[in-house]
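Chemist: let's see this in three dimensions:
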Amino acid sequence: MFSEIDNKLNILIGYYRTDVINTVIKQEMFYFG
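Modeler: This is a model prediction of the structure:
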């Protein structure tokens, strides 16, 4: 039960991190590109 919740949290955190990283990269490309 706990491992299932952990998996879902890790997936959500992974998506969130990827989204933030992509946003930062887009901003840097916009400013410096």
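
Chemist: switch to C-alpha atoms for all contacts and neighbour counts from now on
Modeler: Will do.

Chemist: and the helix or strand harbouring Val20, what does it pack onto?
Modeler: The secondary structure element spanning Val20 is helix 2-32 (assigned by DSSP states H and E). Counting by 3 or more CA pairs under 8 Å, 6 or more residues apart in numbering; DSSP states H and E, no packing neighbours are recorded for helix 2-32 among the helices and strands.

Chemist: to compare against the first, here's the next sequence to fold:
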Amino acid sequence: MQELRGASRSIPLFLSSCEQLMIGLRKFTRTTKF
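Modeler: From the prediction side, this is the model:
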């Protein structure tokens, strides 16, 4: 039960970091006209 709670806390963090990464990639490709 404790592991499940830890996972439910880390998954949103993981998703938000992935979203930040995608935003950064999009900005990077826009600036370099890739």
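
Chemist: just the TM-score for the two chains, thanks.
Modeler: Overlay of the two chains. TM-score (TM-score structural alignment, normalised by the length of the first structure): 0.81; 33 aligned residues with a CA RMSD of 1.4 Å.

Chemist: quick revisit: average offset of the helix holding Val20 of the first structure relative to the second structure?
Modeler: With mean CA distance after the TM-score superposition for the first structure, helix 2-32 of the first structure departs from the second structure by a mean of 0.6 Å once superposed.

Chemist: now that helix: buried residues?
Modeler: Counting neighbours by 16 or more other CA atoms under 10 Å, one finds that helix 2-32 of the first structure has no buried residues.

Chemist: Ile23 of the second structure -> the first structure?
Modeler: The pairwise alignment with the first structure assigns Ile23 of the second structure to Asn22, based on TM-score structural alignment.

Chemist: tell me the contacts of that match?
Modeler: Residues counted as contacts of Asn22 of the first structure (CA atoms under 8 Å, 6 or more residues apart in numbering): none.

Chemist: now do it against Met1 of the first structure, distance only.
Modeler: Using CA to CA, to the nearest Å, Asn22 of the first structure is found at 32 Å from Met1 of the first structure.
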